[in-house]
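# Sequence first, then the predicted structure:
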Amino acid sequence: MIHNPVLRGFEPDPVILRVGDDHYIATSTFEWYPGVRIHHSRDLVNWQPLGGVLDSKRLLDLTGVPDSGGIWAPGLSYADGLFHLVFTVVDTYAEGWKDLPNHVTTAPSIEGPWSDPVPLHARGFDVSLFHDVDGRSWLLNMRFDWRPGRESFAGIEIQEYDRKTQVLLGKPRRISVGTAAGVAEGPHLYRRDGWYYLVHAEGGTGYEHGAAVARSRDLFGPYEPDPAGPLLTSRHDPSLELQKAGHCSLVETITGQWYAAHLTARPYGERGRCVLGRETALQHVTWTEDGWPRIMGGVPAVTVPAPALAPAPVPPQPATDPFTTLGPLWSTLRRPATPDWVSPSQGRLRIRGGQSPAGRRAPSLVARRATAPNCFFETELTFAPGTPDHLAGLTAYYNTRNWHYLYVTADDRGSPLLTALTCAAGQLLTHPVSVPLESGQPIVLRAELDGPVLRFSYDVGGGLRALALDLDATVLSDEHADEFHNGQLRVLGFTGAMLGLWVQDLDGAGGHADFAYATYQESRP
């Protein structure tokens, strides 16, 4: 059986692709490096993380992008012996504007090397490529209309793309405005039995989210919506374990079975906050006699029959990382993991201090996704702060405006101490924690997620000691992160809880911190 979500934690907007016996899922990464995470499977049951594609500033520059800006909904396809990746880098999305440059890069292997990105257009986002049987290719996207009083989601566009010259041809044409659910986005196009099938997301990315299908005999339409309604949604049943279901892409296995990869979320309580962010699930797809794709009941199932493929288990990820390298589970915030600020070696990850928690140019945060409601994250830190401007420790992080931080710093006399700080919707909250330390003394730090509660503990010898704090873990959620002012969007929440190693050097003295290991482990509630 397939057990959903197959990609747990912050893994949204999946696009699934098969090349031979290999299946790949690419997901959005927003302000995190490497951009566009890839997972691989031979059987759709077992998935191995391969890391991110866009791993350098040559391929992706995230300097200064807003929270939940950056990479939105990539498109992954294969033609001419090359993987084609199209992606949007969202530089602006608030106050009624969106700056949406789209690019394409190619590689002979999913591991690369990836070519220099070529700009395409900036009219919309959620780009994908469709390669037709006649050898021509087409770029799809949603069209964004900035004009006040207009519907900003202005329909699904298509434009011819020349794979050899990597340029767009002709003019874009609108082929659909979606259904009455509105907010048509995330388009993918498929051809089967002489029909073109347009699969797109609708209803927004929250609890009204869904996926719709329309078809046409002609590439440019008109496209007829499926008379049975949405292909997939959770909007009508808040009791379902998997909520926010939508943003589908389809794949046919080598044995002729069809599956849909889709976005989903697991809230704490009915229509509650989703600390783990938006995740990726798979559903089995059948076809009706008159040629419509169907998911059983049109709702997401937690367990799904696996395809008739040979089992292909993957090696389990070890709970403890000794930092011989920085592996595919790790991400860095807004800048790639370059040796000038982060360097793994046997038994140590050295991180040079970066900007403040509000900084969007050069923060020093190395983090991994929280994947279960109950889990813990632990590290051993060696750090010698000289002033209150030097900080290093462990964080449970959502974005620059929402995080919890257990860290070592120095007081006004230069004496080191352990303390804790929270930021919720941009407001700082100090906690009554002050544990004196010896300079350079190793200290074990731990964060434990217990559903909606976060707890910190530490060990300077003699065992773990819990801080007398029950922190609100739900500030690390999409729902809490969304901010509006007088009805105008200010901040979006599109990511999920990250657990990480964070270092600040606010006086520019060049300080660093050493982390001996990091352990992440899921635990039972």
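Arrived safely, thanks for sending.
# C-alpha from now on. contacts and neighbour counts both.
Noted.
# Can you list the residue ranges for strands in the stretch 101-250 of the chain?
Secondary structure of the stretch 101-250 of the chain by DSSP state E, counting those that start in this stretch: the strands cover 102-107, 118-119, 128-131, 137-144, 153-162, 167-176, 185-192, 195-202, 210-216, 224-225, 232-233, 243-252.
# Dump these to CSV, plus distance to Leu471.
Listed next are those as CSV, based on distance: least, Cα to Cα, whole Å:
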stretch, distance to Leu471
strand 102-107, 39
strand 118-119, 44
strand 128-131, 41
strand 137-144, 39
strand 153-162, 38
strand 167-176, 46
strand 185-192, 36
strand 195-202, 35
strand 210-216, 33
strand 224-225, 47
strand 232-233, 33
strand 243-252, 25
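# which one of these lies closest to Met1?
Minimum separation from Met1 across these (Cα to Cα) falls at strand 243-252, 17.3 Å.
# second one coming, line it up with the first:
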Amino acid sequence: MIQNPVLPGFNPDPSIVRVGDDYYIATSTFEWYPGVQIHHSRDLVHWRLLTRPLTRASQLNMLGAPDSCGVWAPCLTYADGLFWLIYTDVKRYGRTSTGGATGSASLRDFHNYLVTSPSIEGPWSEPVYLNSSGFDPSLFHDDDGRKYVLNQLWDHRPGSNRFNGIVMQEYAQGRLIGKRENIFKGTAHGLTEAPHLYKRNGYYYLLTAEGGTGWNHGVTMARSRNLSGPYELHPEQTILSSRHRPDLALQRAGHADLVETQDGRTYMVYLCGRPLRNRGTCTLGRETAIQPMVWGEDGWLRTVDGLGTPELAAATPGLPEHRFAVLPVREDFDVPELPVAFQWLRSPWPEELFSLTARPGHLRLYGRESMGSQFRQALVARRQQSHCYSASTVVEFEPEHYQQQAGLVCYYNASKFHYLYISHDEVVGRHLRVMSSLPNHVQTDTFTAPIALPSGVPVQLRVEVDEERMLFAYRIGDGDWQWLPQQFDASILSDEANAPGMPNFTGAFVGVACQDMAGTALHADFDDFEYRERPYCVNPK
């Protein structure tokens, strides 16, 4: 069976394509660099993270992008011997992380681009700018060879429907041509987005997401004999959703795409979330699931059981099993490139932030701006992909004053994190403490009391997460683990734990960070990083 989600942890807005016997899924990365995650499978059961294509400043530069902006909803297709990747680079959406306005709550900046490559692993072309009229762009290749760009249309006017339908425009010779047409206004569920278009048996089928990417999310289908419509709605309108089933393990189901297997069967990928018990927050972010669908005699698509709900375990297409090597639990940073599981924030110039060659066998972070910075922040982290996990690292860091910090961080965004860090002040000297940024109506940071540390020795830092419970520990050398007495709230590292007026679309990460707010770029060296998932919860004390 396929065990969902197939892409656990923050992997939203999936777009799937099959090329021969290979399947690829592209997902959103928002403010994390490099842009777009592409996973690979040959059996729809086992997946590996293969590549991130947007690696150059000319393709993606997110310096200054607010939290939850950056790369939204990529669409990956294949035609004419090329992979086509279309994506949105969002520069402003909603409010700042502290709840203040970014200039306007209605005016947004969504820039849509297209890159191509003959190989899924690149190199990918320089981007072609398409438009800025809305987000969630997709590219449809018609069977006559013509191509069309679709996207959600944003309407900023007072009293208007912000999600003002799905627009389409022809793409040819490197640019959009002809008139933009609004082909689908959506339904009463509202928030119509995520368009994908397919052609089957003389019909054009339009798949959209509606209801918002939270608990009311769902997949809507419509069809037309003509490309530009009018589009008639599916008899059930919504073909997949969890909105009426709060008991299901997979919630928030929506934003889908379709793929056809080698023998003609149809599978749907879609985003979902796994809330903590009692329909709590989704600390793992929006994840990707997949399940088979069937075409009825009436020409409409439905789930196999007809219930229109996501499946935790789904039937496979019976392809030959194809497993991939399991990523190591422990990374020793012995190679000159960052391990594939890790990303950093916003900057297309990682050499300013970290190095794996300055001290071989270590990840060296150069102290940069504060944890809340939207520009140059030395933070390298990987996704949390299980509700229960352990993570640890060994750090060498000799701060000279309180503006220099380095350590282990559990991070959602600039307003939601727990940071176990080493610093120095004139009273305690070198010390360890936890800074927590908590979402509430008056943004505040909280600190634990400093714990004195000896100078000149490495320190091992550790975190244990059991659903919403988080504990930190440290040790010197081979000594016993010393547990901090506080229990921290891991549930804030989620979309649902919302600061006022702030959009939240990513997921929890765990990693390492270094700040030097005096501007002297004092470095910290991390000897290793271990991340170990557990299927159960324990009290490490």
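Happy to help now that I have it. Just so you know, these numbers come straight off a predicted model, no measurement behind them.
# Now compute the TM-score of the two chains, please.
The TM-score (TM-score structural alignment, normalised by the length of the first structure) is 0.97; 517 aligned residues with a Cα RMSD of 1.3 Å.
# ok so, going back, tabulate the strands of the stretch 101-250 of the first structure (TSV), appending mean neighbour count.
Listed next are the strands of the stretch 101-250 of the first structure as TSV, based on neighbours: other Cα atoms under 10 Å:
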stretch	mean neighbour count
strand 102-107	22
strand 118-119	16
strand 128-131	23
strand 137-144	24
strand 153-162	21
strand 167-176	15
strand 185-192	23
strand 195-202	24
strand 210-216	25
strand 224-225	17
strand 232-233	28
strand 243-252	27
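# and of those strands, who's closest to Ala79 of the first structure?
Ranking these by their distance to Ala79 of the first structure (criterion: Cα to Cα) puts strand 128-131 first, at 7.3 Å.
# Packing partners of the closest one?
strand 70-79, strand 82-90, strand 137-144, strand 185-192 (3 or more Cα pairs under 8 Å, 6 or more residues apart in numbering; DSSP states H and E).
# To Val342 of the first structure, which of the strands of the stretch 101-250 of the first structure lies closest?
Among those, the nearest to Val342 of the first structure by Cα to Cα is strand 102-107 (26.6 Å).
# That closest one vs the second structure, average offset?
Mean deviation of strand 102-107 of the first structure relative to the second structure after superposition (mean Cα distance after the TM-score superposition for the first structure): 0.7 Å.
# which bit of the second structure covers that strand?
The alignment of strand 102-107 of the first structure onto the second structure (TM-score structural alignment) covers residues 112-117.
# residue contacts, the spatially most distant residue from the centre of the first structure?
Going by Cα atoms, centre = their mean, the residue of the first structure most distant from its centre is Arg413, 41.8 Å out. Shown in contact with Arg413 of the first structure (Cα atoms under 8 Å, 6 or more residues apart in numbering): Thr387.
# ok, so what distance separates it from Pro388 of the first structure?
The spacing between Arg413 of the first structure and Pro388 of the first structure, counted by Cα to Cα, to the nearest Å, is 9 Å.
# can you check Leu263 of the first structure too?
For Leu263 of the first structure, the distance to Pro388 of the first structure equals 42 Å [Cα to Cα].
# just Thr324 of the first structure next, same as before
Note on Thr324 of the first structure: its distance to Pro388 of the first structure, by Cα to Cα, is 31 Å.
# more neighbours, these two?
Counted by other Cα atoms under 10 Å, Thr324 of the first structure and Pro388 do not tie: Pro388 has more neighbours, with 19 against 14.
# Can you verify my assumption that Pro399 of the second structure contacts Ser423?
Yes: applying Cα atoms under 8 Å as the test, Pro399 of the second structure and Ser423 come out as touching, 5.7 Å apart.
# residues touching Asp412 of the first structure, list them.
Contacts were defined as Cα under 8 Å, 6+ apart; by that measure Asp412 of the first structure touches Thr387, Pro388.
# counterpart of it in the second structure?
Match for Asp412 of the first structure (TM-score structural alignment): Glu426.
# for Tyr259 of the first structure, same thing?
Matched across to the second structure, Tyr259 of the first structure falls on Tyr267, judged by TM-score structural alignment.
# Not counting sequence-adjacent ones, nearest residue to its match?
Closest residue in space to Tyr267 of the second structure, ignoring its immediate chain neighbours: Pro292 at 4.3 Å, by Cα to Cα, 6 or more residues apart in numbering.
# which residues touch that neighbour?
Counting by Cα under 8 Å, 6+ apart, the residues that Pro292 of the second structure touches are Arg265, Thr266, Tyr267, Met268, Thr303, Val304, Ala314, Ala315, Thr316.
# So the match of Tyr259 of the first structure: helix, strand or coil?
With DSSP: H, G, I helix; E, B strand; the rest coil as the basis, Tyr267 of the second structure sits in strand.
# Please report the distance of it from Ser132 of the second structure.
Remark: distance between Tyr267 of the second structure and Ser132 of the second structure (Cα to Cα) = 31 Å.
# now do Asn226 of the second structure
From Asn226 of the second structure across to Ser132 of the second structure, the span is 26 Å (Cα to Cα).
# which of these two has more neighbours?
Ser132 (18 against 12).
# What lines up with that one in the first structure?
Applying TM-score structural alignment, one finds that Ser132 of the second structure aligns to Ala122 in the first structure.
# Ok, Gln482 of the second structure next?
Match for Gln482 of the second structure (TM-score structural alignment): Arg465.
# for Lys147 of the second structure, same thing?
Here Lys147 of the second structure is matched to Ser137 in the first structure, going by TM-score structural alignment.
# Could you verify my assumption that its match touches Gln166?
No: with contact defined as Cα under 8 Å, Ser137 of the first structure does not reach Gln166; the gap is 10.4 Å.
# overlap in contacts of the two?
Common neighbours of Ser137 of the first structure and Gln166 are not found (criterion: Cα under 8 Å, 6+ apart).
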